[in-house]
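Trainee: Please find the sequence and the predicted model below.
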Amino acid sequence: MSDITRHHTGQRMSQIVTHNGTIYLAGQVGEKGDSVADQTRSCLSKVEKLLAEAGSDTTRILQCTIWLADMADFAEMNEVWDAWVPEGHAPARACGEAKLAHPELKVEFLITAAG
């Protein structure tokens, strides 16, 4: 049986879970009330730090699911995303609209990466 490693674990969730060389990050959100662009930058900064802690980086992202509170923010979020993703390393990705945990949140990123 393969080991499962958890980091920054609380009662509800772990920020990082690794298994069989795959890294799973908890959903990352930005600061409440910021613009979708600012929240996206904040989320992606958190993703970078968590991936580094797990021994990976943005070139190793396998899949990303993005939840927007309002699909009207799709273009603004993509502008930040497109500048952030390393050229030639775009992951499989899906984006949809969802009611997020707090009304002030505009975007949430869920990342799976290779170790």
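Mentor: Nice, thanks for sending it over.
Trainee: Please count neighbours and contacts with C-alpha atoms only from this point.
Mentor: Fine.
Trainee: So the closest residue to residue 23 other than its chain neighbours, which state does it fall into?
Mentor: Distances taken as C-alpha to C-alpha, 6 or more residues apart in numbering put residue 113 closest to residue 23, at 5.0 Å, once the chain neighbours are dropped. Following DSSP: H, G, I helix; E, B strand; the rest coil, residue 113 is assigned to strand.
Trainee: Please compare the first structure with the one that follows:
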Amino acid sequence: MNDIIRIETNSRASRAVIYNGIVYLCGMTAEDRSQDIRGQTQQALARIEKYLALAGTDKSRLLTAQIWIKDIVNDFPIMNEIWDAWTVPGSPPTRATAQCDMGSPEVLVEIIVTAALPLQA
């Protein structure tokens, strides 16, 4: 049986959970929420890279992504531009994007990813 490993856990949630060779990240948002959609998307993706590295993997091993965006009409093209430049060519994950009301009004984008750990020899 595999152990469940939790990274940066508090009473409500963990930033990442690793189980059975899969890394599940919580929703990542920008740390500086005064930024526009470009800045918030870049910051959220940087945080994703940080937590994937802490878990022992990277963005080339993404399996799926969920993107929640506050204003899909105006911000979707810009977010996609940043996303497309960030993902590894030839290795995009499955993805769903939806507009939603965010937990905080200043949050413009939240991204959730799941990734595989590298195979162990």
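Mentor: Received, thanks. Just so it is clear, the model here is predicted, and its values are computed rather than measured.
Trainee: Now for the alignment partner in the second structure of the residue nearest to residue 23 of the first structure, how many residues are close by?
Mentor: Alignment note (TM-score structural alignment): residue 113 of the first structure maps to residue 115 of the second structure. Look at residue 115 of the second structure: counted by other C-alpha atoms under 10 Å, it has 23 neighbours.
Trainee: ok, residue 115 of the second structure - contacts?
Mentor: 22, 23, 24, 52, 57, 58, 59, 61, 62, 63, 64 (C-alpha atoms under 8 Å, 6 or more residues apart in numbering).
Trainee: Identify the farthest-apart pair in those.
Mentor: Maximum pairwise distance in the contacts of residue 115 of the second structure, criterion C-alpha to C-alpha, is 14.1 Å, between 57 and 64.
Trainee: More neighbours: which of these two?
Mentor: Applying other C-alpha under 10 Å to residue 57 of the second structure and residue 64 shows that residue 57 carries more neighbours, namely 19 against 16.
Trainee: Distance of residue 78 of the first structure relative to residue 37 of the first structure?
Mentor: Plainly put, residue 78 of the first structure is 9 Å away from residue 37 of the first structure if you go by C-alpha to C-alpha, to the nearest Å.
Trainee: Same drill for those two, tell me which one is more crowded.
Mentor: Shown here are residue 78 of the first structure and residue 37; by other C-alpha under 10 Å, residue 37 has more neighbours (21 against 14).
Trainee: shouldn't the more buried one be in contact with residue 77?
Mentor: Yes: between residue 37 of the first structure and residue 77 a contact is recorded at 5.6 Å, counting by C-alpha atoms under 8 Å.
Trainee: Give me the contacts around the lengthiest helix in the second structure.
Mentor: With secondary structure taken from DSSP state H, the second structure has its longest helix at helix 37-55. Outside helix 37-55 of the second structure, the residues that touch it by C-alpha under 8 Å, 6+ apart are 7, 15-16, 18, 23, 25, 28-33, 58-59, 75, 78-79, 82-83, 86, 108-111, 113, 115, 117.
Trainee: Kindly write the ChimeraX command that selects the buried subset of these.
Mentor: Burial among those is assessed by 16 or more other C-alpha atoms under 10 Å; the matching ChimeraX selection reads:
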select :15,16,18,23,25,28,29,30,33,58,59,75,79,82,83,108,109,110,111,113,115,117
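Trainee: In helices only, show me the contacts of helix 37-55 of the second structure.
Mentor: Using DSSP H, these in helices are 75, 78, 79, 82, 83, 86.
Trainee: got these as TSV, with distance to residue 48 of the second structure columns?
Mentor: TSV is the format used below for those (distance: C-alpha to C-alpha, whole Å):
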residue	distance to residue 48 of the second structure
75	20
78	18
79	15
82	14
83	12
86	11
